[in-house]
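**Student:** Kindly return the folded structure for what I paste below:
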Amino acid sequence: MPIATFSEKIAQTLSTINYGEEPAELYEPIRYMMALGGKRIRPLLTVLAHHLFEDEVDKVLLPAAGVEVFHNFTLMHDDIMDQAPLRRGQPTVHEKWNANTAILSGDVMLVKAYELFFGVQPIHLPVILKLFSKCAAEVCEGQQLDMNFETRTDVSIPEYLKMITLKTAVLLGFALELGAVLGNASEEDRNNLKEFGIKTGIAFQLRDDLLDVYGDAAQFGKQVGGDILSDKKTFLLLTALEDSNDMHRTELQNWLGKTVANSGEKVQAVTAIYDLLDIKTKTEAKINQYFHEALAHLEKVNAPSERKEYLRALALSLMERTS
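**Tutor:** From the prediction side, this is the model:
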């Protein structure tokens, strides 16, 4: 079955979810958020993981949709905290309505995500709810760490990697483990798929960090250098601070927190320091490290190699993306 067929099934399932009707001010923002689209990577991971062990995938479509609804709930609340004006090129929910509406609509999305798991076989439900609750709490922990880092000047690279693991990667791991559980996979296979997702997720976020500085603005879909302008603690910045000599470290620190009339000047200056320190190559090496670790876990999964190829190809597409 072509991977496009799985994606079509997911899109069809998402289009049929009824979030509620009244009051309209509560439910319309949810429909708006879900209609903004996105890559739908997380539900696809659930379906592909299940497909490793069983042919019939229709029974996992609703729980897979639950993963996507939860993901969009986190985005809705993240946008409020980040005061982001746009999401996928359109006004964010809190901009189109208001922050209170976005908070409440997001809360309903979290409730709906749980509800979408209820249709699984009773034998699997306690395990899935426990795994999901743990994952959901970890995503919140990651978001809090990310906010903590905004005011800290001593963030370490290991701390940053832990933060992106929680904020981004654990949900990919859960999406894969969910599919494995519903496919009656062994505990060893479940764990390897989870680790495949986590390592891929870390590499994915590091790739995002890299594209923010070195991506093509036309393809990236947002302002290149945005992380530099907002003084975001990324792998690139932290590596530069760690690897630089006193002169370059002082120069970098002088740019942090500095408001400039010409934003391009700051981006150009910080990028020039990155170039001197070969930060792009070092980041690419770290991305490749996590990607190869991810593939090693996928290789250990006891499933047909032709079915594992779907997941390998999907992970590769995430690593090679330009937007």
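**Student:** From here on, just use CA atoms for contacts and neighbour counts.
**Tutor:** Noted.
**Student:** Tell me the buried residues in the strand or helix carrying His71?
**Tutor:** Using DSSP states H and E, His71 sits in helix 61-82. By neighbour count with 16 or more other Cα atoms under 10 Å, helix 61-82 contains the buried residues 61-77, 79-80.
**Student:** before we move on, what about stretch 8-16?
**Tutor:** For stretch 8-16, by 16+ other Cα under 10 Å, it's Lys9, Ile10, Ala11, Leu14.
**Student:** ok, which pair from those is furthest apart?
**Tutor:** Using Cα to Cα, those span at most 8.7 Å, a distance reached by Lys9 and Leu14.
**Student:** and the next element down the chain from the helix ranked longest in the chain?
**Tutor:** In the chain, with assignment by DSSP state H, the single longest helix is helix 187-214. Sequence order places helix 217-220 as the next helix or strand after helix 187-214, per DSSP H and E.
**Student:** Just list what that following helix packs against, helices and strands only.
**Tutor:** Here helix 217-220 touches no other helix or strand, going by 3 or more Cα pairs under 8 Å, 6 or more residues apart in numbering; DSSP states H and E.
**Student:** outside of it, which residues touch it?
**Tutor:** Leu211, Asp212, Gln223, Val224, Thr322, Ser323 (Cα atoms under 8 Å, 6 or more residues apart in numbering).
**Student:** list the helices and strands whichever strand or helix holds Thr271 packs on?
**Tutor:** Per DSSP H and E: Thr271 is located in helix 263-276. Packing contacts for helix 263-276, counted by 3+ Cα pairs under 8 Å, 6+ apart, involve helix 226-229, helix 235-243, helix 246-255.
**Student:** and the angle for the last one with helix 263-276?
**Tutor:** Same thing as helix 246-255. Following axes from the mean of the first three to the mean of the last three Cα atoms, to 10 degrees, one obtains 150 degrees for the angle between helix 246-255 and helix 263-276.
**Student:** next one: the second one
**Tutor:** Helix 235-243 and helix 263-276 meet at an angle of 60 degrees, taking the same axes, to 10 degrees as the criterion.
**Student:** Also this sequence, please, to line up against the first:
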Amino acid sequence: MLVLKEIQNMVNDFISSLPYDRKPESLYNPIKYVLSMGGKRIRPVLMLLAYNLYKDDAERILMPAVALETYHNYTLLHDDLMDNADMRRGKPTVHRKWDANTAILSGDTMLVVAYQRMAQCDPDKLEPVLGLFTETALEIGEGQQYDMDFETRTDVTEDEYIEMIRLKTSVLLACALKIGAILADASSADADNLYKFGEKLGLAFQLQDDLLDVYGDPSVFGKEIGGDIVCNKKTYMLINACLRADESKRAELVRWITADTFDRDEKVGAVTAIYNEIGIRELCEQKINACFDEANAYLAKVSVDDARKEPLRQFINDMMHRKN
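**Tutor:** Presented below is the predicted three-dimensional model:
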């Protein structure tokens, strides 16, 4: 059984060694660039950790594991273009380093490359693996569209938000874990419990991202805090602040949300102060902990020895206690 660090190093080494032999280089260089930026490699690591619950030869599934990382980074490449973002992981985004047309075409090619890599799994597992991967890709697109739709709505409910982040974030983690289980010949019950574990874990991660965007340490978080507040992103915290605020605080929130011009720091400070007065931080922390507890309950149902679950538990605990 591999330990966590060995799996993480295996993923990074494999990604850095991938050849790109097709032409033109101008199409494939942005793909290499995006995948070379690093990141936590959460999705391929989760796939390998799920496989590692049952088998000791995780190197066999590195290509389909990296397919998920390729797909994830394709979504980030297009997200950056849609958001007109300048930086990703401290480096210029593809549409800034090259141009928007390159970002579109290289992103589209990246999606195809992700499928090509996923198809290199065991032939007898190809149908269930590609079926789950395709369903997940559709759901992520749906989640992204909901997120865009929410930007122009003022009546987004907590349940709608939770469903949006389930689609946009959670299902890819769940997919990673279930594919790892399928490739390791796990029982269908174990594969389903690992999927549900991933769903709940993804909700906890995204809610924690929402929290860190307001309450994180900028020197650790890697960017200015308050970005969600500045762009009126309908997060769990903003939705609940609007629901729970008294009339005067709700009026102040609406004033900030509808303001065309404002001082960034003043807006972030004022909205954060309202969150503090209502207890929104504590509410969000309670929801995170509830999702994490539900995730662990599903993991407990997976029928392998606790010792084999330890690398997976270590990884999720590290992620849940991260500061960025």
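**Student:** re the thing from before, the longest helix of structure 1 vs structure 2, average distance?
**Tutor:** Superposed on structure 2, helix 187-214 of structure 1 shows a mean distance of 0.5 Å to its aligned residues (mean Cα distance after the TM-score superposition for structure 1).
**Student:** Distance of the residue sitting furthest away from the middle of structure 1 relative to Thr281 of structure 1?
**Tutor:** Centroid-distance maximum for structure 1: Met247 at 35.3 Å, with Cα atoms, centre = their mean. Counting by Cα to Cα, to the nearest Å, the gap from Met247 of structure 1 to Thr281 of structure 1 is 21 Å.
**Student:** got it, and Glu177 of structure 1?
**Tutor:** Counting by Cα to Cα - Glu177 of structure 1 and Thr281 of structure 1 are separated by 32 Å.
**Student:** Also Gly215 of structure 1?
**Tutor:** Distance from Gly215 of structure 1 to Thr281 of structure 1, by Cα to Cα: 14 Å.
**Student:** Those two: who's more crowded?
**Tutor:** Shown here are Gly215 of structure 1 and Thr281; by other Cα atoms under 10 Å, Gly215 has more neighbours (21 against 13).
**Student:** you'd agree the more buried one is up against Gly226?
**Tutor:** No - in terms of Cα atoms under 8 Å, Gly215 of structure 1 does not count as a neighbour of Gly226; the distance is 11.2 Å.
**Student:** on that earlier part again, give me the mean deviation of the helix holding Thr271 of structure 1 from structure 2.
**Tutor:** On superposition with structure 2, the mean distance recorded for helix 263-276 of structure 1 (mean Cα distance after the TM-score superposition for structure 1) is 0.6 Å.
**Student:** so where in structure 2 does that helix end up aligned?
**Tutor:** Using TM-score structural alignment, helix 263-276 of structure 1 lines up with residues 264-277 of structure 2.
**Student:** which residues touch stretch 18-28 of structure 2?
**Tutor:** So stretch 18-28 of structure 2 is contacted by Lys32, Thr102, Leu105, Ser106, Thr109 (Cα under 8 Å, 6+ apart).
**Student:** Leaving out the residues flanking it, which one is nearest to Gly225 of structure 1?
**Tutor:** If the residues on either side of it in the chain are set aside, Gly225 of structure 1 comes closest to Val213, at 4.9 Å by Cα to Cα, 6 or more residues apart in numbering.
**Student:** my read: the one you found touches Thr271, true?
**Tutor:** Yes - counting by Cα under 8 Å, Val213 of structure 1 touches Thr271, with 7.3 Å between them.
**Student:** can you pull the contacts of the residue minimising distance to the centre of structure 2?
**Tutor:** Closest residue to the average C-alpha location of structure 2: Thr169 at 4.5 Å, with Cα atoms, centre = their mean. By Cα under 8 Å, 6+ apart, the residues touching Thr169 of structure 2 are Ile140, Gly202, Leu203, Gln206.
**Student:** would you turn the residues you listed into TSV with distance to Asp318 of structure 2 and neighbour count?
**Tutor:** Shown next, in TSV, are the contacts of Thr169 of structure 2 (distance: Cα to Cα, whole Å; neighbours: other Cα atoms under 10 Å):
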residue	distance to Asp318 of structure 2	neighbour count
Ile140	25	23
Gly202	14	25
Leu203	16	28
Gln206	15	20
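**Student:** Can you add distance to Ala114 of structure 2 and give those back as JSON lines?
**Tutor:** Shown next, in JSON lines, are the contacts of Thr169 of structure 2 (distance: Cα to Cα, whole Å):
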{"residue": "Ile140", "distance to Ala114 of structure 2": "15"}
{"residue": "Gly202", "distance to Ala114 of structure 2": "21"}
{"residue": "Leu203", "distance to Ala114 of structure 2": "24"}
{"residue": "Gln206", "distance to Ala114 of structure 2": "23"}
